[in-house]
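[1] Quick one: sequence and predicted model below, then my questions.
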Amino acid sequence: MAVITPRPAATLILCRDRPGGPAPSTDDPGGIEVLLVQRTHQAVFMPGVFVFPGGAVDPGDDAHDLHLHVSGLAAAEANGLLEVEGGGLGYLTAAVRECFEEAGILLGRDLRRTQPRANGCAYLSHESHALAAQCQALREQMLAGAVTMPELCKRLSICLPLDQIAYLSRWITPPGPPRRFDTRFFVAKAPVDQRASHDGHETIDHLWIGPGDAIERNQRGDLSLGLPTRASLEALAGFATTDELMNHLHRARSGVRTDLGPQRSRSRPATGRQGQQIIDPSHPAYAEVEKLDPGRQGIAQCEILPGCMTMMSPTIGRITAPNPGIMTGPGTNSYIIGRGRDRAVIDPGPAIDAHLEAILAAVGSQGGQLRWILVTHTHRDHSPGAARLKAATGATVLGMEAPADDYQDPSFTPDATLAHGERIDGDDFSLKAIHTPGHASNHICYLHEQDGVLFSGDHIMQGSTVVVNPPDGDMAAYMASLRDLKRENALYIAPGHGFLMDQPNRVIDRLIAHRQKREDKVITALTSAAGIDEQTLVAKVYDDVPSAVHPLAQRSMLAHLYKLESEARVIRGADGWRLLKPW
């Protein structure tokens, strides 16, 4: 599968002082607010998510005729600020353009005014209804492609004061999503007299909110945020005023690196395909980078590279299969256990030649011999490689037989099944089998008892919840298995897809809370009607995700309904699902 090259992009975080000063919030001592816009549910990239205004850098964003309308920052300075060989100004002007198109706010200095207005703002003002209407008309023409940014500057008699914009951070979309971006995040003080408005096409809602308040709502599940957005909010949460924030960030212009604001001590350098970058605690690789590179040398990878061995510990290595996708993320993880003669593989993954060859090479290094092939479950991205590894090595295959449904790997034939709590002991490791039905009836997690690492297969995934698909998937069993895993007191979770995760019990608590919230929405929807069919119900229960995802979401919702039915709380009749009694 071809690797998608990330497209240059820019995002602008608009900040303003909170009306009335700092809020009496438990989590947000700061007194600033930021502007978030909600992407349409039909968007290919991050549908329905609240983000900062931004988008791809267009060729015209770095055109010479636009350079004539910028001030405060030369091209060479912009290149140096962003550490690029060329095109630095294009990132900044793209941020300004995208903010105007998506949020209706234009960072343009009014050239017709020789002095700032009484409120101290030199930006274009919407105090005049005529000027506000002109700006809106030009915005619509820009969205239609009828007006360019240089033409906009001429008509409004403005320049773009790029020295008023501060550079915050860089984020690169990992492999897997249908679109990837190499995005620079910028921060600017919002114009006083301009009102935000979503465009109704790419953005369908907007709000001003304190960074801490947004994080709290995200934790409750009330506000959907992408990881870069969440990380940026955490970096901004500690500032009392926009002036304090901007002064802090602008110090980067004099050589003081401040990429992630007041929480810089929590940021870490890491290495990706595009070189070294700074990652925040909300980055998916953060826990892994923190564990593998405690000295902050930037040597740990923040992107998963298929076919490359990553050592999680002296006795745990990971090789990811080249099968990225919506359901598999960056690909299926295969784990190689042991550094002595005895070696084990957890989840051999798909039967892809290059992947299996990489596993065999890793196993055979330094005189190792593959003795056990362990499978967490028999979905087709996890177990098909087992037969070929066994044929090549004679290793014992351990797992549970595949249930009879179309999602399973019918070729999987285990030599034995480990009982719940049973162990296998190698020269320098022991693995404990933990039966965890729910996502799949034959699902097993494995605990590396020396390192405290739980290999969770698809029972716990990074960055998303798993699909629980009846009849083999069982929501009641899934929830019970999650609670059982908390008793293992693991130190890390090594998932079937994605990076190592720390604080396992906290991860599990969030999954349980998320599933309970979905169940509560099912009950709320059924309370409002005498009987509801599943198609109507899924639109109510999953009203916060794109409709394109509803067929898949409907399977997990059905698992919730079967759980509630087993508890005598709902019943399915001729007119659909209904509550048996009020709850």
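    Ah, there it is.

[2] CA atoms for contacts and neighbours, from now on please.
    Will do.

[3] Return the set of buried residues in stretch 161-171.
    Pro161, Leu162, Asp163, Ile165, Ala166, Tyr167, Leu168, Ser169, Arg170, Trp171 (16 or more other C-alpha atoms under 10 Å).

[4] now swap in stretch 518-531 and tell me
    Going by neighbour count (16+ other C-alpha under 10 Å), the buried part of stretch 518-531 is Arg518, Glu519, Lys521, Val522, Ile523, Thr524, Ala525, Leu526, Thr527, Gly531.

[5] same check, this time on stretch 311-331
    Along stretch 311-331, these residues count as buried under the neighbour rule (16+ other C-alpha under 10 Å): 312, 315-324, 327-331.

[6] Could you do stretch 463-483 as well?
    Counting neighbours by 16+ other C-alpha under 10 Å, stretch 463-483 gives 466-470, 472-479, 481-482 as buried.

[7] Show me the helices in the stretch 201-350 of the chain, by range?
    211-220, 227-236, 242-250, 286-292 (DSSP state H, counting those that start in this stretch).

[8] For this structure, which residue occupies the most central location?
    Using C-alpha atoms, centre = their mean, the residue of the chain that lies closest to the mean C-alpha position is Leu227, 4.4 Å off.

[9] what's that residue in contact with, if anything?
    Counting by C-alpha atoms under 8 Å, 6 or more residues apart in numbering, Leu227 touches Ser282, His283, Pro284.

[10] this is the comparison structure:
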Amino acid sequence: MPARDDHPSSSTPASTQQGEPQPQLEELLDTHHDPAYGEAVQVAPLVQRVTATNPSPFTFAGTGTNIVGGRRVAVIDPRPDAAGHTEALLRTLEGRTVTHICITHTHSDHSPASRALAEATGAPVLGFGPHPAADAGRHGAAAKAVQEEPGDWDFVPDGVLGHGDVVAGDGWTLECLYTPGHISNHLCFALPEEQALFTGDHVMGWSSTIVPPPDGNLGDYLRSLELLIARGDRDGVYWPTHGPPITAPNRFARALLAHRHRRTDQILACLGDGPATIPAMVARMYTTTPKVLHPAAALSVLAHLIHLSEEGTVTWDPAADMPAATYALA
């Protein structure tokens, strides 16, 4: 749900490491997407997409469920059964065999209909694991005060997938990439036959991804971006669960990584002028963002602050509730 480990180091953006100019994320975002709701659209020879009627500021045009294969298929992210989405999927799947139901992660706009689809088709549900327990850890009240994205607390996979695992069918292969950050149980699925990567909420073409504490972790997210960047030209297209495809995926991932580092620089600049609260930093940093999205922006700033505190760069009073806490340079 946007709102909006085997990973290399992410201390420096990959484009900087390679001596290349950093692309600007804002120039690459695609906010024009008009899906055919409730209908199967053939987006690639091996991929159909059915988009649910759940558009919002956080799901963009809605949740896109991907169907991979021909007569024997895998279904990725069936989402909740809102506005007849499961029925639309079953109509599309009529006459075919569902062999696997694969879940990128357990936010409520991705996984809850998996059990109903499994009961209707007999296919096993596969994912990294149950929804992670809400544990604010050492960040205490500041993290607890942030409303966590709705989770699918009832999700229990029939089979557990991890980094490097492979789900295979007739003429298709899904390779699992463990990509924590947005949430600790997030997976991406590579489809080498199409040079495609299903990115869930890890990378989206219309917006940056929120990393919501307490379970979201910016350090993990940056390492997961580096993992995708290191794949180079193995992926010719990204298919996020929300929004349009990303057709220059490696360039986009590098831009997203650079964007995160610029946000860190902005936060350090704010704190360089003196101690500040999260609302004050959001007002200064997100001048062109609609105020309805400022709570999402506050989550993003908090994720950066937690990351900076773990590095020893920023301090704050853990006894104060977020957003009332005041943050300062260490």
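    Yep, it's here. Here the structure is a predicted model, which means the values were calculated and not measured.

[11] about what we covered before: between the contacts of Leu227 of structure 1, which has the most around it?
    Neighbours here are counted as other C-alpha atoms under 10 Å. On that basis the top member of the contacts of Leu227 of structure 1 is Pro284, with 21 neighbours.

[12] Quick check: the gap between that one and Leu482 of structure 1.
    When distances are taken as C-alpha to C-alpha, to the nearest Å, Pro284 of structure 1 and Leu482 of structure 1 turn out to be 21 Å apart.

[13] One more: Gly55 of structure 1?
    Look at Gly55 of structure 1 and Leu482 of structure 1: by C-alpha to C-alpha, they are 38 Å apart.

[14] Let me have the contacts of Leu227 of structure 1 in CSV, adding distance to Ala553 of structure 1 as columns.
    Compiled in CSV, the contacts of Leu227 of structure 1 are given as follows (distance: C-alpha to C-alpha, whole Å):
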residue, distance to Ala553 of structure 1
Ser282, 25
His283, 25
Pro284, 23
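
[15] Can you tell me which of these is nearest Ser547 of structure 1?
    The shortest gap between Ser547 of structure 1 and any of the contacts of Leu227 of structure 1 belongs to Pro284, at 25.8 Å (C-alpha to C-alpha).

[16] Was I right to think that closest one contacts His497?
    No - the pair Pro284 of structure 1 / His497 is not scored as a contact, 11.3 Å apart, by C-alpha atoms under 8 Å.

[17] Give the intersection of the neighbour lists for those two.
    With C-alpha under 8 Å, 6+ apart applied, the overlap between the contact sets of Pro284 of structure 1 and His497 consists of Gln462.

[18] all strands in the stretch 151-300 of structure 2, in order from the N-terminus.
    For the stretch 151-300 of structure 2, the strands defined by DSSP state E, counting those that start in this stretch occupy 159-160, 166-169, 172-178, 187-191, 196-200, 237-240, 276-277.

[19] Which element, helix or strand, includes the alignment partner in structure 1 of Val301 of structure 2?
    Aligning on TM-score structural alignment places Val301 of structure 2 opposite Met557 in structure 1. Met557 of structure 1 is part of helix 550-566, with elements assigned from DSSP states H and E.

[20] Give me the nearest residue to Ile359 of structure 1, chain neighbours excluded.
    The spatially closest residue to Ile359 of structure 1, leaving aside those adjacent along the chain, is Ile319, at 7.1 Å (C-alpha to C-alpha, 6 or more residues apart in numbering).
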